[in-house]
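Participant: My questions concern the predicted model and sequence given below.
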Amino acid sequence: MNKTAIIDDNMVFRKVTQILLKNIGIREENILLFENGKEMFDFMESNSNSINVLPQMIFLDLNMPVMDGWDFLTQLQGYKKKTSYNPKIYILTSSVDQKDYQNVINITTVEKYLIKPINEETITKIYKEYYPEIL
């Protein structure tokens, strides 16, 4: 089963998104929660020999302490050059700054830029597009 990571410093948002994922049929053991990009990157580094445990889909916040979404995306580029890891990235942010949007659309690894809050309908559309077999 494909895993999904939620990288966001807001615990309530992580939990609500986790519930939405479970509501559409994603099993809890396939949902990984990270408070910032560094936690996720450390997880990636510690599992670099077994890429199949890494999430295939990542919901990423841009504004976080320690390692924000921008830094995570930069680190991911280097990691991808060393491995075959190529997750689908969805930016989930409260930022409505047009500059952020313009910067994100130039990053080829990002699938979509979504404004919080996210709902079950949006998550369902994402999964139907990439993983229709699980819905």
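Facilitator: Perfect, thanks for sending it.

Participant: Every contact and neighbour count from this point should use C-alpha atoms.
Facilitator: OK.

Participant: Check the secondary structure at the residue nearest the centre of the chain for me.
Facilitator: A centroid search over the chain (CA atoms, centre = their mean) returns I58, at 1.8 Å, as the residue closest to the centre. Look at I58: counting by DSSP: H, G, I helix; E, B strand; the rest coil, its state is strand.

Participant: I'd like to know how many residues surround S84.
Facilitator: Using other CA atoms under 10 Å, S84 has 10 neighbouring residues.

Participant: in the chain, which spans are helices?
Facilitator: 11-23, 37-46, 69-82, 98-105, 120-130 (DSSP state H).

Participant: buried ones in the last one?
Facilitator: Of the residues in helix 120-130, those scored as buried under the neighbour-count criterion (16 or more other CA atoms under 10 Å) are 124, 126-127.

Participant: sorry, back to before: of all the helices of the chain, which one comes closest to I31?
Facilitator: helix 11-23 (6.9 Å; CA to CA).

Participant: this is the other structure I want to compare:
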Amino acid sequence: MKFPARFIVVDDDAGNNLICKYVITYFAPAATIQLFTEAEKALVSIQEDYNQRTGHLDTALFLDINMPVMDGWEFLDKFSSFPPGLHAQYKIFILSSSIDPEDKEKAENHPHVQGYYSKPLRKETLSEIFSG
């Protein structure tokens, strides 16, 4: 899988978002990176961008599970209601500090989730994801 043109990070921890931005920039300096600390705002942005975009834009989305107001699972439920054409543009990866095996199993069985990785995002993780 080649590096996409855009990355989105959805995590209520601003510090983790900056780590993600640094690691992503190391591998894909020309990529657009959007950071969201609120899942709801990320969903609104995704929907608006899709409604205004005329072409296809491959996007990797790193999603935290444990967030206030709307958690990662609720985010995925809402994302699932979006049009299939939008789904095709996104590769979603869970990036979490959760050690709960049920979270990992749930992520592995979710149709929109491509993988489950532990925080923080590391260069090795990004290399593993996009080395194929």
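Facilitator: Here it is on my side, so go on. Quick caveat, the model's predicted, so the values are computed rather than measured.

Participant: How close are the two chains, by TM-score?
Facilitator: The TM-score (TM-score structural alignment, normalised by the length of the second structure) is 0.85; 127 aligned residues with a CA RMSD of 1.9 Å.

Participant: Reformat the buried residues of helix 120-130 of the first structure as CSV; add distance to V12 of the first structure.
Facilitator: Putting those into CSV (distance: CA to CA, whole Å) gives the following:
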residue, distance to V12 of the first structure
T124, 20
I126, 21
Y127, 22
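
Participant: ok, back up a step: a markdown table for the helices of the first structure, including distance to N2 of the first structure?
Facilitator: Below are the helices of the first structure laid out as a markdown table (distance: least, CA to CA, whole Å):
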| stretch | distance to N2 of the first structure |
| --- | --- |
| helix 11-23 | 12 |
| helix 37-46 | 15 |
| helix 69-82 | 18 |
| helix 98-105 | 24 |
| helix 120-130 | 11 |
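
Participant: Figure out which of these is closest to K88 of the first structure.
Facilitator: Taking CA to CA, helix 120-130 is the member of those nearest to K88 of the first structure, at 9.0 Å.

Participant: Tell me which other helices or strands that closest one touches.
Facilitator: helix 11-23 (3 or more CA pairs under 8 Å, 6 or more residues apart in numbering; DSSP states H and E).

Participant: Against which helices or strands is the helix it packs on packed?
Facilitator: strand 4-7, helix 120-130.

Participant: how about it: buried residues?
Facilitator: Result for helix 11-23 of the first structure [16+ other CA under 10 Å]: buried residues 13-14, 17-21.

Participant: give me the stretch of the second structure that it matches.
Facilitator: Mapping helix 11-23 of the first structure onto the second structure (TM-score structural alignment) gives residues 14-26.

Participant: Can you tell me what sits against stretch 59-72 of the second structure?
Facilitator: Stretch 59-72 of the second structure is contacted by residues 4-12, 38-40, 73, 89-96, 98 when judged by CA atoms under 8 Å, 6 or more residues apart in numbering.

Participant: Just tell me the aligned range of that stretch in the first structure.
Facilitator: Against the first structure, stretch 59-72 of the second structure falls on residues 56-69 (TM-score structural alignment).

Participant: Many thanks, I have nothing further to ask.
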